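*Asks:* The following comprises the amino acid sequence and a computationally predicted model.
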Amino acid sequence: MKILLTSATIIDASSSHHLTTQDILIENGQILKIGNLADLPADKIMSGLYVSQGWFDSSVSFGEPGYEERETLENGLRTSALSGFTTVAVNPNTNPVADSHADIAFIKAQSKEHGVTLLPIGALTTGSQGEALAELYDMQKAGAIAFGDYKKSISNANLVKIALQYAQNFDGLVLSFPNDSKIAGKGIVNEHISSTKLGLKGIPALAEVLHVARELTILEYTGGKLHIPTISTSESIALISNAKAKGLDVSCSVAISNLFFDDEMLDGFDSHYKLMPPLRNKEQVAALRAAVLDGTIDMVTSDHNPLNIELKQVEFDHAAYGSIGLESAFGALNSLFGTEKTIEILTAGKKRFGCEVHPIEEGNQANLTLFLPEESYTFSEKDIHSTSLNSIFLGHTLKGKAQGIIAKNQLIIQ
């Protein structure tokens, strides 16, 4: 297939064509020419789009196998593509939990022919029960790119120590969700003025901070590679910054929702705003945004977590945690940080998770995201491609929309 992008604005700081408007000719999945090519014939011609390297999301959930009513792998990959993501790391919160070679192989097989590259995260412990280490090496051989129990912290510190030591044998990346369950107790929202006012049990920042401090202390002892997903406090930022200064191999992410919203959104008891980690106060949100800008936070994730209506449209206390986020990711980040920084953010996690990087240059593989950054709009159900509709961004103003991707010699567009 021959694709011609005319008058395309290139946003790619690693490319010699960064911030220029060019024509781009793509044939059989490769960038053949960049320049003034408007008169060349092509199977598909598109004009006036913005183009960047393909975006990456380090934390998405699709449900299949076991929770297909929330999201199938097929529709999840389609949603990823239409949201601008060429590569996604999928969490093991399935039924059964993805904790074996066969589970990882099944997930990989489902995406083999799709334009979006799916990278499975294997469970760190058997059944994500936090009791025994899963078969990490077997999963790595099947294609797992990291190991972690989604939204579940491990209370047994020795298990984390063993995981970090063992994974070094094959350069494995260990994920540890930062929440001390004993400190969090029965809390469901951020412990702050808003939780007291609303009469909801609070989760103190201490629950996250203690866990981050413990994992970093273990990492300093064992060595290895650690990723701490979806932090939400300034204290965690400081701890991770100090650990990096010591030379520890640690990275972290933040969920887009925790950058965009604060706990004042809880006033209406709308379960769309019930997340884990919980929405924090304005000061914490400001600290998170600053840490994204200065690079202390390595990557940002949509933390896409589809949930069927029965799990969300119930009393706030009983509602499940989570929001979809792929479709709103670009518009939310672009509203906060502007286009150049947003593209940097959306491609920042690739190397950490072992993804190939393809600058927009002649001769390179075409792994591209197509988008328009200027349009402001109110995010609504018509913008959702997911099977589930549990989006925290419904009714909020965003700026910019993904149009699709070109990847693995496929064009998938809105």
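*Replies:* Sure thing, it's come through.

*Asks:* going forward, measure contacts and count neighbours with C-alpha atoms only.
*Replies:* Will do.

*Asks:* wait, doesn't residue 383 sit right on residue 327?
*Replies:* Yes - Residue 383 lies in contact with residue 327 (Cα atoms under 8 Å); the separation is 7.0 Å.

*Asks:* residues contacting the most centrally placed residue in the chain?
*Replies:* By Cα atoms, centre = their mean, the chain has its centre lying nearest to residue 301, at 2.8 Å. Residue 301 is in contact with 57-59, 230, 253-256, counting by Cα atoms under 8 Å, 6 or more residues apart in numbering.

*Asks:* Included below, for side-by-side comparison, is a second structure:
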Amino acid sequence: MQVLIKSATVIDRASDHHKKKRDILIFNGTIQKIAASIEAADADLVIDKPNLHLSPGWFDSSVSFGEPGYEQRETLANGMAVSAASGLCHVAINANTDPITDNKSAVSFIAQRTEAAAVNALIIGALTQKSLGVDQAEMFDMFQSGCKSFYDYKRPVDDVNLLKLSLQYTQPFGGLVQSFPYEHGLSPKGVVHEGVQSTMLGLKGIPTTSEILRIQRDLGILGYTGGQLHIPTISSAASVALIRAAKNEGLNVSCSVAAHHLLLTDQVLDSFDTQYKVMPPLRTKEDQDALIAGLKDGTIDGITSDHNPLDIEAKKKEFDHADFGTIGLECLFGVANMTLGLDEAIDALTGLRSNFGIAQTKIAVGEKADLSLFDPDLQWTVDAKQLPTFSKNCIFNGHQLKGKAYGMILGEKYHLNS
């Protein structure tokens, strides 16, 4: 198959064509030619879009699709289609299902359901059996079935010895252990960031200390055991400082931040809108500034949508009783672009690829086509009802974003929005 991309501005710091407008010819999934102008009358597909830009393929390290068990929230088929429409080439699917993805058969089920999709699915296996935090899951068997990372989604590893053993156990085969940074005992009934806003609104708080203590502990264990540790969705300035220091000491640690923490702070809670109830909670402007700075200087390795579709019944409750979580795949690029700037947004959307076992690529002749297509200047207002995800629990509903995806190309597979 021959694909011709016309007049696209290349955004790739590693490429000789960075910030240049180029035609790109792709043959059987490989970039064959890059030039100012290419004629290919026999091309099977010609892509010519207004203000077209492209970059190396984006990766989202934390998405939940519901299936199996919560298909009413989102199916694997629709979730993968939404990912492609959102410009993503790779997504890591959480073990946030029923049954939990904690064995080889469960991994195989998801792999079979996603193999035909244009987007590459990386399956995250549970760290412990049924994500209960007691006994290790079948990590090596899952690794042999394709899992590169292990994570009990949004459940902290309370047993410090279990974390130690997991980091040791995964070293021989290069597995990536994830540990959610939350000391639940400090705020067992907390629902928002602990601070001035929580006091004024009368809502129970979750202090930044609950995140900081766990990161300190986990980094201490990592220094003792070695291995690879990923800390998902950090939210505070102190966390950024801790991870920056750990990296300077040579520890093999990576981390991510959720898109909503870059755009929103706890000031939006005045509305008592449960769409703003997320874990970790929205924090202060000072924390937000530190997170953005951490992305720009490389302390934070990447940005995630932390996409978590929920039933309407889970959100249409009093704030204290509503579930934590938001969807965000469709908004991921718009938020990253608007808060970071274009070059830094692309870095944030590709920075975690190698940590999760995805080869870094560049836009050059002979490279596999691994491309996200987008318009970085398009202004649009989020309308949750119009988003293609089944569930509509979108924290960005009503907010204006800058930048929207046209689609993606991965090898010989592609998706283009109409």
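*Replies:* Thanks, I have it. All values reported here derive from a predicted model rather than from experimental measurement.

*Asks:* what's the TM-score here?
*Replies:* The TM-score (TM-score structural alignment, normalised by the length of the first structure) is 0.98; 414 aligned residues with a Cα RMSD of 1.1 Å.

*Asks:* Neighbour count: residue 383 and residue 327 of the first structure, which is higher?
*Replies:* Ranked by neighbour count (other Cα atoms under 10 Å), residue 383 of the first structure and residue 327 place residue 327 first, with 26 against 13.

*Asks:* Was I right to think residue 364 of the first structure contacts residue 30?
*Replies:* Yes - look at residue 364 of the first structure against residue 30 with Cα under 8 Å: they come within range, at 5.9 Å.

*Asks:* higher neighbour count, these two?
*Replies:* residue 30 (20 against 15).

*Asks:* which residues does that one contact?
*Replies:* 363-366, 409.

*Asks:* Got a quick ChimeraX command for the buried subset of those residues?
*Replies:* Buried residues among the contacts of residue 30 of the first structure (16 or more other Cα atoms under 10 Å), as a ChimeraX selection:
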select :365,366,409
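
*Asks:* With distance to residue 295 of the first structure and secondary structure added, can I get the contacts of residue 30 of the first structure in TSV?
*Replies:* Output for the contacts of residue 30 of the first structure, formatted as TSV (distance: Cα to Cα, whole Å; DSSP: H, G, I helix; E, B strand; the rest coil):
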residue	distance to residue 295 of the first structure	secondary structure
363	31	coil
364	27	coil
365	28	strand
366	27	coil
409	33	coil
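
*Asks:* between the contacts of residue 30 of the first structure, which is closest to residue 399 of the first structure?
*Replies:* residue 366 (25.9 Å; Cα to Cα).

*Asks:* Which residue is the nearest non-sequential neighbour of that closest one?
*Replies:* Excluding its sequence neighbours, the residue lying closest to residue 366 of the first structure (Cα to Cα, 6 or more residues apart in numbering) is residue 30, at 5.0 Å.

*Asks:* Okay, helices next: where are they in the stretch 151-300 of the second structure?
*Replies:* Counting by DSSP state H, counting those that start in this stretch, the stretch 151-300 of the second structure has helices at residues 160-170, 196-201, 209-225, 237-248, 260-263, 285-296.

*Asks:* Please disregard the earlier target; I meant the stretch 1-150 of the second structure.
*Replies:* Under the criterion DSSP H, counting those that start in this stretch, the stretch 1-150 of the second structure contains helices at 76-85, 104-114, 139-144.

*Asks:* Can you tell me which of the contacts of residue 301 of the first structure has the most neighbours?
*Replies:* residue 57 (28 neighbours).

*Asks:* Correct me if wrong: that residue contacts residue 89.
*Replies:* Yes - judged on Cα under 8 Å, residue 57 of the first structure makes contact with residue 89 at a distance of 6.2 Å.

*Asks:* Out of the helices of the stretch 1-150 of the second structure, which gets nearest to residue 289 of the second structure?
*Replies:* helix 76-85 (27.8 Å).

*Asks:* which part of the first structure lines up with the closest one?
*Replies:* Under TM-score structural alignment, helix 76-85 of the second structure corresponds to residues 73-82 of the first structure.

*Asks:* Buried residues in the matching stretch, which are they?
*Replies:* Within stretch 73-82 of the first structure, the residues that qualify as buried are 73, 76-82, counting by 16+ other Cα under 10 Å.

*Asks:* Closest to residue 138 of the first structure out of those residues?
*Replies:* Nearest to residue 138 of the first structure among those is residue 73, at 22.2 Å by Cα to Cα.

*Asks:* my guess is that closest one meets residue 108, correct?
*Replies:* No - with contact defined as Cα under 8 Å, residue 73 of the first structure does not count as touching residue 108 (10.1 Å).

*Asks:* This completes my enquiry, with thanks.
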